[in-house]
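Asks: the following comprises the amino acid sequence and a computationally predicted model.
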Amino acid sequence: MHLIITEKHDAAKRIAAILSEKKPAKERINGVDAYKFDGKTVMGLSGHIVEVDFPKDYNNWQKTDLKELIHAEVQTTPTHANIVTALRKLGKEAEYLTIATDYDREGELIGVEALNVIKKVNPEVPADRVRYSTITPAEIKKAFASPANIDFNLAAAGESRQVIDLIWGAVLTRFVSLSSGRLGDKFLSVGRVQSPTLAIIVNREKERDVFVPVPYWELFATLVNGGEFEAQHKKGRFLDKNEAEQIKAKLGSTGTVKSIVLGKRNEKPPIPFNTTEFLRAASSIGISAANAMRIAEFLYVNGYISYPRTDNTVYPATLDTKDIIASFLNTEFHAYSQKLLSGKLEPTRGKKETTDHPPIHPATPAKRSQLKDDEWKIYELVVRRFFATFAGETQWETMAVTVDISGEEFGANGARLVEPGWRWYYSYNVPEDRILPQLREGQVLTVKEVNLIGKETQPPSRYGQGHLIKIMEDMGIGTKSTRHEIISKLYSRAYVVGNPLQPTKTAYAVIEALEKYANTITKPEMTSKLEQDMDEISEGKITEEYVVNESKDMLEEVFSDLFKNKELISESLKNGLYEDRIIGTCKKCSSDLIIRKSRKGSRFIGCSSYPKCDFILPLPKSGQIVITDKQCEDHGLILSK
């Protein structure tokens, strides 16, 4: 029997249907579905079927010596017993094994994990590897016709990440949680990638905290004569209100067109989607990074789009882009497909070119009725971006007008879209036309009204998910496969709320303590160096053992700094965490109102001066409590949710 292992059940079902001439027979093995045809059996896993962990002796946080934990043995244990049992049963019967998991570090490691399980019951079974970027009939058949060797270096790079993240996460999380007294389900997680990411968010918020708004004024004139438009004084911002008022006072009732400058502006089409650009685009249409990746994974497994985890921004020559475009001729994208095919197909190119997977692109046409609303939004986004990379430039006609009003210059800029180019295909966030009336130099215009508007400078904006992922990529924090997961973890641990991301007081407390006493943890350089090392493992330049030991040495230095300042860190964290419980001022006695727990474990808002003051407010029995910057209209308190 030829056993074929895929990463997930849906992929197994689809690949079996593609490879078999007839409908494959489904068999239930230890609660796991397998698909049989022509002497072949296809079985799907559920991602990782084993995990790395410390022996049970280290489970007690308070009794474990954390320095000893750095060098503790790391063991592998099954996470899906039923799948492992089914794998052993089928593996024992297998005469040949093919690993058909996703082609990246994680996928290679998952495949090697399955191989190791099977080798224990069938040591001599020969094995190979198939690689593909779309689960379509043509590509799957081509992949199985020319299998390759398993890349054990790539798997080792994936395993090194697991081991390093386990050790760093366990040691740092336990230290910070024990120091702060936050144990149980309220523990404070700290991680090699998570903490530098959180530091970026907190430091941006600190910039906002210290920002002092500067008042300024802008002067506008509404002009009419054959059309109405608004022009702004050429100085732009006035920091001196008296100066602006003096200019306003001297303005007459007419103005003269001093100059008209006509021009053209072209916008180049976008580059192909890699994971980062895809997640940024999804975020711009209101779909979170984590949700976008979940949907993209579903679309990939079901054959609608290519593999969504890629750094590539250049379509490989082997990708039949013309055939993909032509496949949409009988869909609602007919007009776009037809227009592209009528011209020369020359796609844009980004700076990153890799050989593992192509940029994200549509694989097969889909109908709206086949997908849920968000699934269709992501699918349409991928299709439109793919089309746009083959389209021409967008062309705008521009018009810059200068008007003299009593010796003061006012300006207005207009723009009109004359050739949609790629924006016809990729119709997201298209700027609106700003049409100015037909004017000529020397023309006299009537000043309808003059407005002096007072404003303030604004603090730096918070980072949205898409922007943060781009910053993480630029700094070498995390990978294309993990960045969205890190952001999700920050939400789940109540370190951030909202989008754009706003850090909680808990996030402030953790990052401020780490930056003061062990700032290596919050800097991108350390995690970026380890990411580079993992790349070198996959390239066979260095070994997994070398990188893991190097990371342990780094962690020992960090832990030494933490341990030396244990008492100071504990005090800093406890003070900061207390602030995160404060939601307002008690109206009865003016003390702090804080989130408290009763002896029975229920939550409520109570006065910090209890028992002198017994003011309380109820809280829901379940759900995560996060302090926001909104206020309760009834009590004037900071709202929790």
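Replies: Yes, it's here.
Asks: from now on I want contacts and neighbour counts done on CA atoms only, so please keep to that.
Replies: Will do.
Asks: list the buried ones in the biggest helix by length in the chain?
Replies: Counting by DSSP state H, the longest helix found in the chain is helix 152-180. Buried residues in helix 152-180, defined by neighbour count with 16 or more other Cα atoms under 10 Å: 152-180.
Asks: residue contacts, Thr41?
Replies: Listed by Cα atoms under 8 Å, 6 or more residues apart in numbering, the contact partners of Thr41 are 1-4, 34-35.
Asks: if you could redo that for Asp104, that was the one I meant.
Replies: Here Asp104 is in contact with 154, 356 (Cα under 8 Å, 6+ apart).
Asks: in which helix or strand would I find the most centrally placed residue in the chain?
Replies: With the centre of the chain defined as its mean C-alpha position, the nearest residue by Cα atoms, centre = their mean is His484, 3.6 Å away. Using DSSP states H and E, His484 sits within helix 483-492.
Asks: which stretches in the stretch 51-200 of the chain count as strands?
Replies: Counting by DSSP state E, counting those that start in this stretch, the stretch 51-200 of the chain has strands at residues 75-78, 96-99, 127-129.
Asks: could I get the ones you listed in JSON lines, plus columns for distance to Pro503?
Replies: Output for the strands of the stretch 51-200 of the chain, formatted as JSON lines (distance: least, Cα to Cα, whole Å):
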{"stretch": "strand 75-78", "distance to Pro503": "35"}
{"stretch": "strand 96-99", "distance to Pro503": "42"}
{"stretch": "strand 127-129", "distance to Pro503": "44"}
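Asks: looking at those strands, which is buried most?
Replies: strand 96-99 (a mean of 22; mean count of other Cα atoms under 10 Å).
Asks: who does the helix or strand Glu218 falls within touch, helix- and strand-wise?
Replies: Element membership of Glu218 [criterion: DSSP H and E] is strand 215-224. Strand 215-224 makes packing contacts with strand 228-233, helix 241-250, strand 444-456 when contacts are defined by 3 or more Cα pairs under 8 Å, 6 or more residues apart in numbering; DSSP states H and E.
Asks: next up, a structure to set beside the first:
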Amino acid sequence: MGPLKTSEMPMSKSNEVLIVCEKPTACKKIAKILDENNKPKSLKKDKVTFYKAFRNGLELNIVSAIGHLYTVVKKDKSKTWDYPFWDVKWVPSHEVNKADKSKVEFIEFIKELGEKSDYCINACDYDLEGATIGYNVIKYCFGQNHVDKAARMKFSNLTEQEIINSYDNLLNSLNFNLIDAGLTRHEVDYLYGINLSTALTASTRTSDVVKFKLLSTGRVQGPTLKFILEKEKKIRNFVPTPYWKILGTIDIKGKEFEIEYEKARIDNLQEAKDVLKACRKKDGIVENIESRTMTRQPPIPFNLSSLQSEAYNHFGYTPSRTLNIAEKLYLSAHISYPRTGNQIIPDEMDVKAIITQLATLKDYKEPAEYLLKTGKIIPTKGKKTDPAHPPILPTTETPTSELKTVGEQKLYDLIVTRFLALFADPASIESYKIILGVNGNKFFLRSKKIIVPGWMDIYHYSRTKEVELPDIKIGQAFSLNLKREDKFNQGPSKFNQNSLRKKMEVNEIGTKATRASIIDKLYKRGYIIGKSIDLMDLGLSVTEVLDKNCPEITSVEMTRNLERRMDEIEEAKITREDVLLDVRGHLDPILQRMKEREEEIGNELGESVKRTWNKQRIIGKCISCDDGQLVVIRSLKTKKRFIGCTNYNICNTCLKTREECTCKCEACGQSKGTCECKEKVFVPKCDTSFPIAQKGTLTPIPGKTCAFCESEFGINYPMVQIWLPGARRPFNSCMNWVNHPKKPKKAKKVKETEINLEEEIKSGEEEIKKMKDQKKSKKIKKNKKTVKKIG
């Protein structure tokens, strides 16, 4: 695909070109850059905003596809629970998902614009998704003729220079290998996901316990859940064994320092006691001082994986949150494209221009100017490459005002300081080990001192903690304060979102762009919960059922091989049809096996679903009565849900349920359980209740209570996790949220201006004099009119 000049485009009399972008923000920015006067016309039809820009005699219609306008569905109209099926087609997404109803207007309007345009350009992100989105819009809105002559803009950031260069040097055709790989990935995921999910859900319909429960799995979800299950088993089967440590402190010139015994752990209690006994009331004599100098090389450039890890380590951001923030910074043109695996900055990239621009920012002026003065602008390199995009770097379009959110500020600082550190000198650290002898036993006192800070002065997130000691000489004696600590060896720790993402990456399942969303999906499905990930009963049951009946679905090897096969499509080694045939040959016997065991699988899943529902319903112990549990209840009258006590349905007098209550009704004299009087008053044993969100999945958080309510009211109200429909992530809420103070609205920022007090007073006096003169003038005019009238 060679470069294509816009002057070489085959045009008719209209001279109109349609440019399809992926997101509205990118669309607006590209339109402004491409317009000759940087003032494109913003036009709106119904809910669709598009832009008209003029450049080199061409009229550019620039429109956003707002993500995927087309999706995959079954080709035939077979019954919902019929499986397996293999024929699929692409249709407008609003035909499948009601939430995409607004996309109808976009499709219709893009078709209108296409009829007027001679030429189409795909300006979506240069990756699998961007290739797929742009191709589908051009193909299904305008037809194959437009696809054959369409061009491609390739850019890695949204700066003016990059976009103009991309437009002036268009790729003369779409990247069909990339398109085939993108289409195949969607179709394979659909075939796996829908067929397996249909099989699981259909099996619950045969259960005596639960008649229906929508369940899902997929080619990446299955192995990911298996990782969590295997970790859970290791944790459960781990048997802790005791060991002992000798810890101590030493006082040097009034300052206390920690020392450690020569053995990191002692497996025999008597040995630990003997060490303490031998060292009691004895001084430690400095026998030797060992020192060594270590050199720490600067870090390598960020790719998405390393950025997600650093953001989790330093800010606690989940992988999906990091990606979302990075996406906003990219759309603001402050950083390059974030979904990259590259760790090597291309030689042709003008990094000096980026550093020069960063020197204009107050926070980065000093390190940037220092790097420019050295004249050695050579970055470090990693091992991973990505031909489509460079590593994640700041751009020459630096923020002109404060970034909108704290998340954006933190992530931008992380990216900028990391980038500047790539060009800095190595750091030099001197470490010391002072060996103290006490009655035949040895203790170590360690210290670290940064001799040359180098890059660590810039990228402060990785700065080594220093422990500086006063001057110590061999032969000096110091009194020791020693103690024995009883310990148990720690078992494997649970996954968090970042460590699970790393596990997926190491095992080559999912892509750098999809791993975070797959983990989010497992939370939404109610399969996992918590920051330290716990496998819910439902997740456990689905994984065990799949592992028992079709172990290939939870196999890492199967998913990894499929990922590699799809990568080979992009490299033009195999065709899309080859992969789809492989998928059918692999998946069909598995689904037939599941169909044969449908009832058995349904009963296993049914029990698990029931246990999960019961667990999710119970929030915790009632804070008002002794024997009640707080549960999610749905009102028979209003049909709304709320959190209430299990004794809410028990009569306070006869201690029977509402339906069985034997107390006499005040209106008719019959028992309240059988009478239908509207006037009857039912007094519950406990009427404790709390309002909750009416939509979304509500999950109790075991052992977690509200710190605010504990300090304010002295009551440990349980916390719940709520995941609202369409939300990107869940949020934690106290069930007593109605009694929490409302968050104050953020005050609007007022621009600060310098005020000259003398000038302001003088100006004020002049204004007052002017007003008095005007008033006087009005009085004179009024008097003249009166005199004239009298005369």
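Replies: Now that the structure is in, tell me what you want to look at. Bear in mind the structure is a predicted one, so any value in this text is a computation, not a measurement.
Asks: top of the contacts of Thr41 of the first structure by neighbour count?
Replies: Ile4 (27 neighbours; other Cα atoms under 10 Å).
Asks: that one belongs to a strand?
Replies: Yes: assessed by DSSP: H, G, I helix; E, B strand; the rest coil, Ile4 of the first structure belongs to a strand.
Asks: quick check: it touching Glu95?
Replies: No: contact status for Ile4 of the first structure versus Glu95: not in contact, 11.1 Å apart, counting by Cα atoms under 8 Å.
Asks: sorry, back to before: Glu567 of the first structure: which of the strands of the stretch 51-200 of the first structure is closest?
Replies: Of all those, it is strand 75-78 that lies closest to Glu567 of the first structure, at 32.8 Å by Cα to Cα.
Asks: ok, back up a step: closest one to Leu45 of the first structure among the strands of the stretch 51-200 of the first structure?
Replies: strand 96-99 (11.1 Å).
Asks: so how far is the closest one off the chain centroid?
Replies: Relative to its chain's centre, strand 96-99 of the first structure lies at 34 Å (Cα atoms, centre = their mean, to the nearest Å).
Asks: how near is the equivalent of Asp373 of the first structure over in the second structure to Lys255 of the second structure?
Replies: Superposed on the second structure with TM-score structural alignment, Asp373 of the first structure falls opposite Val406. As judged by Cα to Cα, to the nearest Å, Val406 of the second structure and Lys255 of the second structure stand 38 Å apart.
Asks: distance check, the counterpart of Lys77 of the second structure in the first structure against Val171 of the first structure.
Replies: Aligned counterpart of Lys77 of the second structure in the first structure: Asp57 (TM-score structural alignment). Using Cα to Cα, Asp57 of the first structure is found at 15 Å from Val171 of the first structure.
Asks: how about the helices in the stretch 51-200 of the first structure?
Replies: For the stretch 51-200 of the first structure, the helices defined by DSSP state H, counting those that start in this stretch cover 66-70, 81-93, 105-121, 137-145, 152-180, 194-210.
Asks: corresponding residues in the second structure for the last one?
Replies: Read that as helix 194-210 of the first structure. Counting by TM-score structural alignment, helix 194-210 of the first structure corresponds to residues 221-237.
Asks: average distance between that stretch and the first structure?
Replies: Here the mean offset of stretch 221-237 of the second structure against the first structure after fitting is 1.8 Å, by mean Cα distance after the TM-score superposition for the first structure.
Asks: translate the residue nearest to the centre of the first structure into the numbering of the second structure.
Replies: Per TM-score structural alignment, His484 of the first structure is aligned with Ala516.
Asks: who's in contact with the nearest residue to its match once chain neighbours are set aside?
Replies: Of all residues not flanking Ala516 of the second structure in the chain, Ser320 sits nearest, at 5.0 Å (Cα to Cα, 6 or more residues apart in numbering). Applying Cα under 8 Å, 6+ apart, we find Ser320 of the second structure in contact with 516-517, 520.
Asks: same check, this time on Phe238 of the second structure
Replies: Gly491.
Asks: show me the contact partners of the longest strand along the second structure.
Replies: As assigned by DSSP state E, the longest strand anywhere in the second structure is strand 283-296. If you take Cα under 8 Å, 6+ apart as the criterion, strand 283-296 of the second structure is touched by 426-438, 473-480.
Asks: at 6 Å what do you get?
Replies: Contacts of strand 283-296 of the second structure with the rest of the structure, by Cα atoms under 6 Å, 6 or more residues apart in numbering, involve 426-438, 474-479.
Asks: cool, and stretch 230-239 of the first structure?
Replies: Contacts of stretch 230-239 of the first structure (Cα under 6 Å, 6+ apart): 216-222, 409-412.
Asks: cool, and stretch 84-95 of the first structure?
Replies: 1-3, 29-30, 118, 121-122.
Asks: so where is that stretch in the second structure?
Replies: Residues 107-118 of the second structure are where stretch 84-95 of the first structure lands, counting by TM-score structural alignment.
Asks: for the stretch 451-600 of the second structure, what spans make up the helices?
Replies: 497-506, 515-524, 537-549, 556-570, 576-596, 598-617.
Asks: in CSV, list those along with distance to Pro367 of the second structure.
Replies: Shown next, in CSV, are these (distance: least, Cα to Cα, whole Å):
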stretch, distance to Pro367 of the second structure
helix 497-506, 31
helix 515-524, 34
helix 537-549, 50
helix 556-570, 41
helix 576-596, 50
helix 598-617, 53
